[in-house]
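> need a structure here:
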Amino acid sequence: MFSTDRAQAIADRVESFVRTVVVSYEGDPRCGFHGPGDDLVMELREKARAAGVLTPHFLPDGSHLTQRETATVLIRSGLSPLGPLACNTMAPDEGNMYLLGKVGTAQQKAHFLAPLLEGRGRSAFFMTEPATDGGAGSDPSMMQTICVQDGNHWVINGRKAFITGAQGAMVGIVMAKSTDGACMFLVDLPDPAIRIDRVLDTIDSSMPGGHAVVTIDNLRVPADQMLGQSGEGFKYAQIRLSPARLSHCMRWLGACIRAQEIASAYACRRMAFGKPLVDHEGVGFMLAENLIDLQQCELMIDWCAGVLDTGALGTVESSMAKVAVSEALMRVADKCVQVMGGMGVTGDTIVEQVFREIRAFRIYDGPTEVHKWSLAKKIKRDHKLH
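The predicted structure follows:
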């Protein structure tokens, strides 16, 4: 993977911190069914701050590493499911920070971005809506949440679903539809007009606050807290989503690299039928196939990051990367569980959790099938042009 000296130095510090400090917290009882508790998150972030690896993909002058440099760093932070939380490289905060850095005004950055960069609070991105309401999911044009201007404020009403980290968040980015089109608003949380109806029970458990269903009831937002311009919300969503999809790939690649390490170590020491498991072709070949998939994931991430670094929106490239990497990592995680047999389905290592998280990752930021459908439409358009 392409890297620079500065990115490699940051990544080395991040990896050392994750392996020597964060890994020891993986069995902490504060890691609950709906994600790690905020007290654990803040404890880890204090340790990351002391180690100089908090929000490592942002430089001291406020600038962001290139996407290829970010990949070098975020892969290392993902070596533990708790690593991105500790280092402040976790979704949805990482994507929200990126968007605010690109679109926010100086005043908005001072009020909403600064505490996120400093790791003092978490954020949530309110876009997806309940399917039962016919709301926006993979098709954002179905958005039902509305916003109406009232003097120097906007009033927002609607429902949202699968809102990661809404429970306990400090900053919210709310998407709603005006007569101009989609809009984004920055809000301080908690707010009594944003009610968490319930936190869903989901297969994954790595994200603080879990994934909530939310009702927004006459939320009043000052006009100067609109992010960008009225009607431009979908454009801003793409600014956020392309690198955010790729960041997911980076972090979960790190997790699968660690799962492969654990499964390989197990296969090399576990004896069966007179020899180590790794010497049985059925096991050794699975681990070999994992090495191939991991290398291909790294190359795909590096290629897509390079496209984004040219200034391109990268929606097509990020769709391809998201599909290829999520599906490959699913194969890797599944084989790691299989290699470890009964141990692989226990909580004695992180392999079982990584398997669950990767299964959910195939749906995060658009299911595989939606991305393939989008790519197929591009093929059809390109064919017509010729």
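> going forward, measure contacts and count neighbours with C-alpha atoms only.
Fine.
> Tell me if I am right that Ser205 is in a strand.
No: using DSSP: H, G, I helix; E, B strand; the rest coil, the secondary structure at Ser205 is coil, not a strand.
> neighbours of it, just the number please.
Using other C-alpha atoms under 10 Å, Ser205 has 22 neighbouring residues.
> chain center to stretch 283-302: distance?
21 Å (C-alpha atoms, centre = their mean, to the nearest Å).
> Apologies, that question was intended for stretch 289-304.
18 Å.
> what residues are up against the residue nearest the centre of the chain?
The centre of the chain sits closest to Ala91, judged by C-alpha atoms, centre = their mean, with a distance of 3.5 Å. By C-alpha atoms under 8 Å, 6 or more residues apart in numbering, the residues touching Ala91 are Met207, Ala244, His248.
> just those residues now: which is nearest Leu79?
Set against Leu79, the nearest of these by C-alpha to C-alpha is His248 (12.8 Å).
> who touches the closest one in this structure?
The contact partners of His248, taken as C-alpha under 8 Å, 6+ apart, are Ala91, Phe361.
> Kindly report the same for Gly135.
Thr128, Glu129, Met142, Met143, Gln144.
> Adding secondary structure and distance to Arg359, write these out as JSON lines.
What follows is these, written out as JSON lines (DSSP: H, G, I helix; E, B strand; the rest coil; distance: C-alpha to C-alpha, whole Å):
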{"residue": "Thr128", "secondary structure": "coil", "distance to Arg359": "19"}
{"residue": "Glu129", "secondary structure": "coil", "distance to Arg359": "21"}
{"residue": "Met142", "secondary structure": "helix", "distance to Arg359": "26"}
{"residue": "Met143", "secondary structure": "coil", "distance to Arg359": "26"}
{"residue": "Gln144", "secondary structure": "coil", "distance to Arg359": "28"}
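> Now rank the residues you listed by neighbours and give me the top one.
Highest neighbour count within those: Glu129, with 26 neighbours (other C-alpha under 10 Å).
> And for the closest residue to it other than its chain neighbours, the neighbour number?
In space, and not counting its chain neighbours, Glu129 is closest to Lys160: 4.1 Å by C-alpha to C-alpha, 6 or more residues apart in numbering. A count of neighbours around Lys160, defined by other C-alpha under 10 Å, yields 29.
> follow-up on the earlier one: wasn't the residue nearest to the centre of the chain part of a strand?
No: assessed with three-state DSSP, Ala91 is coil; it does not lie in a strand.
> quick one: it and Ile379, what's the gap?
According to C-alpha to C-alpha, to the nearest Å, Ala91 and Ile379 sit 31 Å apart.
> for comparison, sequence B:
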Amino acid sequence: MQFDYTPKVKEMQGRLLAFFEQHIYPNERRYLDEIRSNREAGNAWVATRVIEELKPLAREAGLWNLFLPRSTRAPEGLSNLEYAPLCEIMGRVPWSPEVFNCSAPDTGNMETLERYASEALKDRWLEPLLRGDIRSAFLMTEPAVASSDATNIACSIERDGDQYVINGTKWWSSGAGDPRCKVYIVMGKSSPDAPRHAQQSMIVVPADTPGISVKRPLSVYGYDDAPHGHMEIELRNVRVPVSNLLLGEGRGFEIAQGRLGPGRIHHCMRSIGAAERALELMCTRSLERTAFGKPIGEQGVTQERIAQARCEIEMTRLLTLKAAYMMDTVGNKAARAEIAMIKVVAPNMALQVLDWAIQVHGAAGVSDDFPLAYAWANQRTLRLADGPDEVHRNAIARLELNRYRQMQAV
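Predicted structure coming up:
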């Protein structure tokens, strides 16, 4: 097996790391200060200047739209395997992926539009998303049902002549708080009498369509993630053209599976980056502070945790790369077990490493003087986002048991 990255990827890694040293790390405090200043001025939901200033620099550096493979509209896109080590670097700072136009939920929405939308919808919405001119949101989860089972979704999509009428309430609509969010992709029920996995459809909805009401932002462990935001949205008699439907009625579940595969592995790539950053900070802090007569890094418990963190990061990276390789070579469906496994493993690994890093930092670790507490909150949401751990574990177990059922049937 070949475990080394290609010369192309190595060169891009170097370029991206240099960009972080020059532009991302020096602006971490400025980003937080800007959001705090906007909030004190009475409106936290304002696009940050620092990200807008860095976007042109990222494009000039050739670090733009790297996430989207096999697209004539984004020829700079890489394969999943090529993108993995670069996405990992972006995960070191939670807000940095937007600088490179590689942030969720836009990446998943762009992938969805590229794979399933008409050329007219691509011209209208995909092109400005690829340019970074607008942002988007994905409306799937609902407050009234257990949305970990997507077949529970109740938001209705009913045809009325040459329009669809949408009614329902969505929440955890990430990115919908951003003033640049101009379009939603909405999953709802269009065919309630069809078989269970053929009842849902996905449809493109402009964010300024009459009948849409953004009710409130939802906080995550006290963070509202402004200006990105995770919003609760009501859709009441929202009308859009029939041509806005993606792929066809009853094919929403199929689209969701295609959309969530890349999204899940991107989260895992970034989780590895978050863990690497945490381990780096843990080691640095442990060598700078002395307790009970010697540096914290020389305490046995700290060394044990550092060693275990390195082992778990390396194991997680290998599983992520395997999943990415399979997605590229045999497709998302054939790689579904590997995608499910890494979606369970990566956030849990990152949470553990972050927890150890916070412990080494002491009280400072839970403050915003260091990026650890916010990174931990982000990683904890990933055990729910794009399917909770329990759903993925069940899927892995079913696939494993099916192998033995087939063997017994022979």
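> before we move on, back to that, show me what the residue nearest to Glu129 of structure 1 lines up with in structure 2.
Matched to structure 2 by TM-score structural alignment, Lys160 of structure 1 sits across from Lys170.
> So its match: helix, strand or coil?
Three-state assignment for Lys170 of structure 2 (three-state DSSP): strand.
> Check Gly77 of structure 2 too.
coil.
> What of Pro190 of structure 1?
Under three-state DSSP, the three-state class of Pro190 of structure 1 is coil.
> So the counterpart of it in structure 2 versus Ala176 of structure 2, what's the distance?
The alignment partner of Pro190 of structure 1 in structure 2, by TM-score structural alignment, is Asp208. Distance of Asp208 of structure 2 to Ala176 of structure 2, computed by C-alpha to C-alpha: 12 Å.
> Tell me which of these two has more neighbours.
Neighbours were counted for Asp208 of structure 2 and for Ala176 using other C-alpha under 10 Å; Ala176 has more, 29 against 12.
> got the contact list for the closest residue to that one other than its chain neighbours?
Once flanking residues are discounted, Ala176 of structure 2 sits nearest to Ala137: 5.4 Å by C-alpha to C-alpha, 6+ apart. By C-alpha under 8 Å, 6+ apart, the residues touching Ala137 of structure 2 are Pro105, Asp106, Asn109, Ser173, Ser174, Gly175, Ala176, Cys181, Val183, Tyr184, Ile185.
> Can you tell me which of these is nearest Ser271 of structure 2?
Pro105 (15.7 Å).
> close enough to count as contact, the closest one and Gly175?
Yes: the pair Pro105 of structure 2 and Gly175 passes the contact test of C-alpha atoms under 8 Å, sitting 6.9 Å apart.
> Arg36 of structure 2 versus the residue lying farthest from the centre of structure 2, what's the distance?
Relative to the centre of structure 2, the most outlying C-alpha is that of Gly293, 43.3 Å out, by C-alpha atoms, centre = their mean. The spacing between Gly293 of structure 2 and Arg36 of structure 2, counted by C-alpha to C-alpha, is 39 Å.
> got it, and Val183 of structure 2?
Val183 of structure 2 sits 27 Å away from Arg36 of structure 2, taking C-alpha to C-alpha as the criterion.
> Compare the two (neighbour count), which wins?
Val183 (21 against 15).
> Quick check, that one in contact with Pro206.
Yes: the pair Val183 of structure 2 / Pro206 is scored as a contact, 4.4 Å apart, by C-alpha under 8 Å.
> what about Phe19 of structure 2, how many residues close to it?
17.
> Okay, and it sits in which element?
Assigned by DSSP states H and E, Phe19 of structure 2 falls within helix 7-19.
> what about the longest helix in structure 1?
Scanning structure 1 for the helix with the most residues, using DSSP state H, yields helix 233-269.
> Helices of structure 1, start to end?
Assignment of helices within structure 1 using DSSP H yields the ranges 5-20, 38-51, 67-77, 83-87, 93-103, 106-108, 114-117, 233-269, 281-309, 315-340, 351-361, 368-385.
> Contacts for the third one, please.
When contacts are defined by C-alpha under 8 Å, 6+ apart, helix 67-77 of structure 1 is touched by residues 1-4, 7-8, 10-12, 14-15, 18, 56-57, 83-84, 87, 89, 243, 247, 250-255, 301-302, 305-306, 308-309.
> Only whichever of the residues you listed are buried, select them in ChimeraX.
Listed next is the ChimeraX selection for buried residues among the contacts of helix 67-77 of structure 1, using 16 or more other C-alpha atoms under 10 Å:
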select :3,7,8,10,11,14,15,18,56,57,83,84,87,89,243,247,250,251,252,253,254,255,301,302,305,306,308,309
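> ok so, going back, how much space separates the residue nearest to Ala176 of structure 2 from Tyr184 of structure 2?
5 Å.
> quick revisit: what's the mean deviation for the longest helix of structure 1 versus structure 2?
Following the fit onto structure 2, the mean deviation recorded for helix 233-269 of structure 1 is 0.9 Å by mean C-alpha distance after the TM-score superposition for structure 1.
> what does that helix correspond to over in structure 2?
Against structure 2, helix 233-269 of structure 1 falls on residues 252-288 (TM-score structural alignment).
> How about stretch 118-129 of structure 1?
Under the criterion TM-score structural alignment, stretch 118-129 of structure 1 matches residues 131-142.
> quick one on the thing from earlier: buried residues of the longest helix of structure 1, list them for me.
Per 16+ other C-alpha under 10 Å, helix 233-269 of structure 1 contains these buried residues: 233-234, 236-237, 239-260, 262-264, 266-267.
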